[in-house]
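# output the structure for:
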Amino acid sequence: MSTSRPCTGLRQLTPYEPGERAPAAPLAAFTRRLHAERALEPSRRRRGHTSGAPGDPGRFDPRRARRILAAVLEVCDGRRAAAQLRGHLGQEVYQRLAARGPDAGERYALRTFHAGAPADDVVEAFGTVSASGGRVLAVAARFRLLPEGMRCTVVDLVGRRRPGPETAHPARDLRPRPSPEIRVPRQRRC
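The predicted model follows:
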């Protein structure tokens, strides 16, 4: 007895599963050797990356910058105290983070992170942030390489919702807001 398939108007696709993979060890060894050779070439060194050991205060470590930025987001949603980041933040950023309260009911998670060095002692980073409710925000930060280590001097969380009528431009996230007593009249647009 033969079974017939219901006619759905769709043609059945042939399976396109990947075949068996070759062992990764030879490729991994080749990649490590290639990266080691390229790191020795002076023309391959990127600005902002010194030749110190990892953890050296004069060296930019993207993993450390990512951890600092993720910790700043934890301060923004109340999971971490701002005092824990005092040694990693510039004075102005620390004061603003400590002065503002946590965002009620928000959870932020750093998803993507990218960094570039516009100068030898400056690294600018940006990324995407997942917020509660399925929203996606942007974050931008600037790190300075100082003799005592790397410090985050600017942080901006773009797209954050703020309740209340005093809602300003979302990009002015960590900047001081006017006190509630001062009311600025809204201008009418034509």
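# C-alpha only now, for contacts and for neighbours.
Noted.
# what residues sit buried inside stretch 64-76?
In terms of neighbour count (16 or more other Cα atoms under 10 Å), stretch 64-76 has its buried residues at 65-66, 68-76.
# would you do the same for the sequence below? I want to compare the two.
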Amino acid sequence: MSLPAFAEPSPGGVVLHALTHYEPTHETDDPGPLGRWSSLRPVRGPQLTLVGPPAEPVAPTPEVLGRLVCHVLEVLDGRRSVTQLRTILSDPAYEALLTRLRMTTPGRRHRLRSLHTCYPTSTAVELSAVIEVSDRSKERPRIRAAAIRFDRVDDRWHCAVLRIL
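Sure, this is the predicted structure:
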């Protein structure tokens, strides 16, 4: 949009002036030199570079997920510090693990009996686990269930939900 070189003051008292270096000239007699895009010669070489679709994020394997669950169980056993898992746990999952750690009686052993994985989307992995909790004073171990969800945030997988039932 171009404006005349001088404009009448508007009711607000603003006067607009053309910027000589930025505004096009209003002379129609001389079209001026043609720009660099006026060449009628065909362009040589490739015009477009074809790019494939972005790669889907690679979900962790069940073996890697099993190791992560075992790390959580080692925290509950007292064999691993909870701060070692801080980088992979979201804030709610970290708080849930701290709460579970405060409620766990010392001397119990947690063992992963089975792990089932589900990949609902390319950026989420859901796990259901069966955990055996044995107490040294009791003969029969107790069976617990766990629900865990890993979400992909940027380039890393974070544990978004950690529930031991």
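# returning to that earlier point: could the buried residues of stretch 64-76 of structure 1 be laid out in JSON lines, adding secondary structure and distance to Thr112 of structure 1?
Converted to JSON lines, the buried residues of stretch 64-76 of structure 1 look like this (DSSP: H, G, I helix; E, B strand; the rest coil; distance: Cα to Cα, whole Å):
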{"residue": "Ala65", "secondary structure": "helix", "distance to Thr112 of structure 1": "12"}
{"residue": "Arg66", "secondary structure": "helix", "distance to Thr112 of structure 1": "9"}
{"residue": "Ile68", "secondary structure": "helix", "distance to Thr112 of structure 1": "14"}
{"residue": "Leu69", "secondary structure": "helix", "distance to Thr112 of structure 1": "11"}
{"residue": "Ala70", "secondary structure": "helix", "distance to Thr112 of structure 1": "11"}
{"residue": "Ala71", "secondary structure": "helix", "distance to Thr112 of structure 1": "14"}
{"residue": "Val72", "secondary structure": "helix", "distance to Thr112 of structure 1": "15"}
{"residue": "Leu73", "secondary structure": "helix", "distance to Thr112 of structure 1": "13"}
{"residue": "Glu74", "secondary structure": "helix", "distance to Thr112 of structure 1": "16"}
{"residue": "Val75", "secondary structure": "helix", "distance to Thr112 of structure 1": "18"}
{"residue": "Cys76", "secondary structure": "helix", "distance to Thr112 of structure 1": "18"}
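# let me know the closest of these to Phe113 of structure 1.
Arg66 (6.7 Å; Cα to Cα).
# show me the contacts for the closest one.
Phe113 (Cα atoms under 8 Å, 6 or more residues apart in numbering).
# distance check, it against Leu110 of structure 1.
In this view, Arg66 of structure 1 and Leu110 of structure 1 are 8 Å apart by Cα to Cα, to the nearest Å.
# Gln84 of structure 1 now?
Gln84 of structure 1 sits at a distance of 18 Å from Leu110 of structure 1 (criterion: Cα to Cα).
# what does Arg144 of structure 1 give?
Taken as Cα to Cα, the spacing of Arg144 of structure 1 relative to Leu110 of structure 1 amounts to 20 Å.
# kindly report the same for Asp61 of structure 1.
The span separating Asp61 of structure 1 from Leu110 of structure 1 equals 17 Å under the rule Cα to Cα.
# neighbour count: the two, which is higher?
Leu110 (22 against 15; other Cα atoms under 10 Å).
# let me see the ranges of the strands in structure 2.
109-121, 124-134, 142-153, 156-164 (DSSP state E).
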